[in-house]
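Asks: what's the 3D shape of this:
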Amino acid sequence: MPNRAKPHVPVAVIGGGQAGLSMSYFLKQAGIDHAVFERRTAMHAWASQRWDSFCLVTPNWQCQLPGLPYDGADPHGFMKRDEILAYLARFKAAVDAPLHEGVAVERVTPREAGGYCLTTSAGDYSAGQVVVAAGGYQTPIIPRAAERLPPGITQVHSEQFRNADALPPGAVLVVGSGQSGAQIAEDLHLAGRQVHLAVGDAPRCARFYRGRDVVAWLADMGYYDMPVTAHPLREGVRDNTNHYVTGRDGGRDIDLRRFALEGMRLYGLLDDIDGTRVSFRPTLAAALDQADKTYNGINAAIDKYIADNAIAAPPASVYEPVWQPGGEPATLDLAAAGITTIIWCIGFMPDFRWLDAPVFNGQGHPKHVRGVTAQDGLYFLGLPWLHTWGSGRFSGIARDAEHLARRIEARAGQAGGARALRLAV
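Replies: Okay, the predicted model is just below:
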């Protein structure tokens, strides 16, 4: 039988979340043919990895997906899970991307002649350029020590948590206090569960300060426009844990010390597991102090901005701890404490094993400059701090996608010019 040529797409976009569809929006504007490959359904992570009470931690006005900025009646509120899903459904319909749902990209390989070969669950394709918009949160992290827990302990990752009623009766150990861990711990606490929380090194910030949402102050101060190259930590900021705060019930601080006053049990970093006995490092006091230092530091920066610009605002304040740990709990017997469930809230690992290109560092993270790699025609979009704080969020994805669309268009034009020259010769 004769060999059939592989279907060719000038640009292959891998991932059908907000990043991939944002990329499609600008490619369509530029008149560039492309295909978006999504192994499940578009926006599936928002439907499958968020708990029932999930809401945005940034105000609605920061939702600036291309062509569909937030147009609801509560710009200073925080959309709940179902509202977010409805917003994303409208975005998907508005973009009307050339979307291939249910098609998994299993391998991407550069071709010697230029461009890329894509092996997918629906057959092979060739592509002139590739945009990886699959995100950086593919593989849930669960420590190997968890294998030593007895089978009677239910274990779930944060992406699997839905609500307190879906868990077995009993107390719950939440491991990790980043945005997900802190909010899930609060959700269980408000539901009346006895919560034990292994506190990590996540910072925290105020929800409102001096009469406004802290996000609004930071936006005015230019923080969200700061490129990673101007950040004091440079690329190191990509490894930082997000500040914990919540938009629940109109928005409020998350204060772990106050939770402790109300009966939540706090511990340091989880160190090891031996049957039903869990041990912790003596890091609790330092973690709480450092989180409060960050909280007060952000507020102090806002104070300076207000003073420098002679802005009328309510008076400044400094957070004072409402609770101090009486000691550093070293161990916890799960059985004795009545703990029936552990929720792992320690994040995700990237998994780009399907991408056969020399663009990764020793930790498996892609090396790039604003999404552009050293591999000709290969780009990344939607990663945390790809360019700014908002790069992996609704607020900044459009700017990054537009930048990459211009690079893609310029490269396509150069390639077309070279082909025309060869034909003329």
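
Asks: going forward, measure contacts and count neighbours with C-alpha atoms only.
Replies: OK.

Asks: mind jotting down where the strands sit in the stretch 301-425 of the chain?
Replies: Here the stretch 301-425 of the chain has its strands, by DSSP state E, counting those that start in this stretch, at 331-333, 339-344, 348-349, 378-380.

Asks: let me fix that: the stretch 151-300 of the chain
Replies: 154-157, 171-175, 195-198, 208-209, 212-213, 265-267, 270-274, 277-280.

Asks: so how far is the second one from its chain's centroid?
Replies: For strand 171-175, the gap between its own C-alpha mean and the chain's C-alpha mean amounts to 22 Å (CA atoms, centre = their mean, to the nearest Å).

Asks: so what touches it?
Replies: 181, 184-185, 193-199, 270, 337-346 (CA atoms under 8 Å, 6 or more residues apart in numbering).

Asks: likewise the fourth one?
Replies: With CA under 8 Å, 6+ apart as the test, strand 208-209 has contacts from 214, 252-253, 299.

Asks: give me the buried subset of the contacts of strand 171-175.
Replies: 181, 184-185, 193-199, 270, 339-346 (16 or more other CA atoms under 10 Å).

Asks: and stretch 261-281, what's buried?
Replies: By neighbour count with 16+ other CA under 10 Å, stretch 261-281 contains the buried residues 264-270, 272-273, 275-276, 278-281.

Asks: contacts for it?
Replies: Residues contacting stretch 261-281 (CA under 8 Å, 6+ apart): 145-146, 148-150, 175-176, 189, 194-200, 260, 282-285, 287, 323, 328-335.

Asks: give me the longest strand you can find in this structure.
Replies: In the chain, assigned by DSSP state E, the strand with the most residues is strand 123-132.

Asks: let's compare: structure for the following, please.
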Amino acid sequence: MITSLEPVVIVGGGQSGLAAARAALSAGLRPVVLEAGAAPVGSWPDYYDSLTLFSPARYSSLPGVAFDGGDPDRYPARDEVVAYLRRYAGSIDAEIRTGARVTAVHPRPSGGYLVHTDNGDEIAAAGIVAASGSFGNPYLPVLPGQDAYAGEVRHVAHYRRPVPYAGKRVLVVGAGNSAIQVAYELAPHARVTLATRAPIQFLPQRIRGRDLHHWLRVTGADLLPRAILARLIRHAAVLDTGVYRDAITAGLLTRREMFTAFTADGVIWADGTHEPVDAVLFATGYRPNLDYLAPLGALDDGMPCHVGGVSTTHLGLVYLGLEFQRSFSSNTLRGVGRDASHVVAALAGDESGGSRRRRQSTKRSPVRR
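Replies: As a prediction, the model looks like this:
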């Protein structure tokens, strides 16, 4: 239980950090939010220009503040989400420091933590909410011959718009939503091939006239625990109104089995054939961006040791915004608020989970896909 007058430091001022700040205030704690960027909007301004949410506005709000105006069944665009997060931050009576990147968290012998930032600040904290997301840590695999390849190799985290790829031969690696969305956007401008290890799996965006997220909510599937999700979800799936599947069927997008190596000017496909390509975009996911916790010994090969977002290695340390942290929607606008209430309750001592979690495995980490 946190009884100190020292604040709870929330690392990250995006959707997870803001949800944590609101939950902390409701629990009677004093949150201080440290955001590396210039505004409390997380990584949203850095996503590609055409990005839209995969869930309608009516299902995409953080606790206490809804998306305002417009059709509630619309899919908010990137800049609308940025504006929403600015408004949400303004609704929270908490200290939010921008331009404050956390570089390290150290334990104190007397209890609690000392948080260091890149501008030289040291902040004593009674507890830590690690809500720094994963966008800053994109996973980029390394394949044979990659160093000798003369073309462009980048993660979709650094992709913005199709214009620079006009007339080029482009491979997009991945079978998830971002891979398909980027490949589809590029297709009218470039010759695009999707490289995947397995056939792409599609989920219908609308069922019986309603968005899939309506059914996830009414059936309770959005709240299925992580242990069940790990058994049910083995591969990435793409939400589709039919346009992406039709694009592949019509030949606008070509899908091939993942290539095995790079050459100086292209790639070698699984069947041994060589193809020259100008650029390769990897949509291969992200890993939690938690290096600042390394001094604590709280990580296992870079992954947090936790149960439901509550650290199994350190009292007063919790996580927020991890993929499948507690449910299918844990790292989304629509779901992070539930997890925020859960982990903040653990910090505030409103749950009896402290002794119980110390008896559980200290090697549990987010589901990897």
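
Asks: rewinding a little: for the contacts of strand 208-209 of structure 1, which ChimeraX command selects only the ones that are buried?
Replies: Restricted to buried positions by 16+ other CA under 10 Å, the ChimeraX selection for those reads:
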select :214,299
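
Asks: now the contacts of strand 208-209 of structure 1 as JSON lines including distance to residue 41 of structure 1?
Replies: Putting these into JSON lines (distance: CA to CA, whole Å) gives the following:
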{"residue": "214", "distance to residue 41 of structure 1": "35"}
{"residue": "252", "distance to residue 41 of structure 1": "33"}
{"residue": "253", "distance to residue 41 of structure 1": "34"}
{"residue": "299", "distance to residue 41 of structure 1": "41"}
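
Asks: tell me how many other residues surround residue 5 of structure 2.
Replies: Taking other CA atoms under 10 Å as the criterion, the count of residues near residue 5 of structure 2 is 10.

Asks: contacts only, for it.
Replies: 30, 126.

Asks: for the corresponding residue of structure 2 for residue 120 of structure 1, give its distance to residue 104 of structure 2.
Replies: When structure 2 is aligned by TM-score structural alignment, the residue opposite residue 120 of structure 1 is residue 117. Distance, residue 117 of structure 2 to residue 104 of structure 2, by CA to CA, to the nearest Å: 7 Å.

Asks: buried residues in stretch 71-89 of structure 1?
Replies: Neighbour counts over stretch 71-89 of structure 1 (16+ other CA under 10 Å) mark 76-81, 84-85, 87-88 as buried.

Asks: filter those residues down to the ones in helices?
Replies: Per DSSP state H, helices hold the following members of the buried residues of stretch 71-89 of structure 1: 81, 84-85, 87-88.

Asks: so the match of residue 120 of structure 1 touches residue 102, yeah?
Replies: Yes: in terms of CA atoms under 8 Å, residue 117 of structure 2 counts as a neighbour of residue 102; the distance is 4.2 Å.

Asks: the more surrounded of the two?
Replies: Taking neighbours as other CA under 10 Å, residue 117 of structure 2 and residue 102 compare with residue 102 leading, 25 against 18.

Asks: now residue 97 of structure 1: closest residue in space, sequence neighbours ignored.
Replies: Closest residue to residue 97 of structure 1 in three dimensions, ignoring its sequence neighbours and counting by CA to CA, 6 or more residues apart in numbering: residue 24, at 5.9 Å.

Asks: now check structure 2 for the residue matching the one you found.
Replies: Using TM-score structural alignment, residue 24 of structure 1 sits opposite residue 21 in structure 2.

Asks: what's the answer for residue 156 of structure 1, then?
Replies: So, by TM-score structural alignment, residue 156 of structure 1 is matched to residue 154.

Asks: tell me the spacing between the nearest residue to that match once chain neighbours are set aside and residue 201 of structure 2.
Replies: Among residues not flanking residue 154 of structure 2 along the chain, residue 281 sits closest, at 5.2 Å (CA to CA, 6+ apart). Distance of residue 281 of structure 2 to residue 201 of structure 2, given as CA to CA: 20 Å.

Asks: got it, and residue 160 of structure 2?
Replies: On the measure of CA to CA, residue 160 of structure 2 and residue 201 of structure 2 end up 25 Å apart.

Asks: mind listing which of the contacts of strand 208-209 of structure 1 are in helices?
Replies: 214, 299.

Asks: from the contacts of strand 208-209 of structure 1, pick the one nearest residue 137 of structure 1.
Replies: Closest to residue 137 of structure 1 out of those is residue 253 (25.6 Å), distances taken as CA to CA.

Asks: ok, which stretches of structure 1 are helices?
Replies: 18-29, 44-48, 81-95, 179-190, 214-220, 256-261, 284-308, 397-424.

Asks: between the ones you listed, which gets nearest to residue 58 of structure 1?
Replies: So among the helices of structure 1, helix 214-220 is nearest, using CA to CA, at 7.0 Å.

Asks: which non-adjacent residue is nearest residue 119 of structure 1?
Replies: residue 107 (5.0 Å).

Asks: where's the counterpart of residue 40 of structure 1 in structure 2 relative to residue 147 of structure 2, distance?
Replies: When structure 2 is aligned by TM-score structural alignment, the residue opposite residue 40 of structure 1 is residue 37. Separation of residue 37 of structure 2 from residue 147 of structure 2 (CA to CA): 32 Å.
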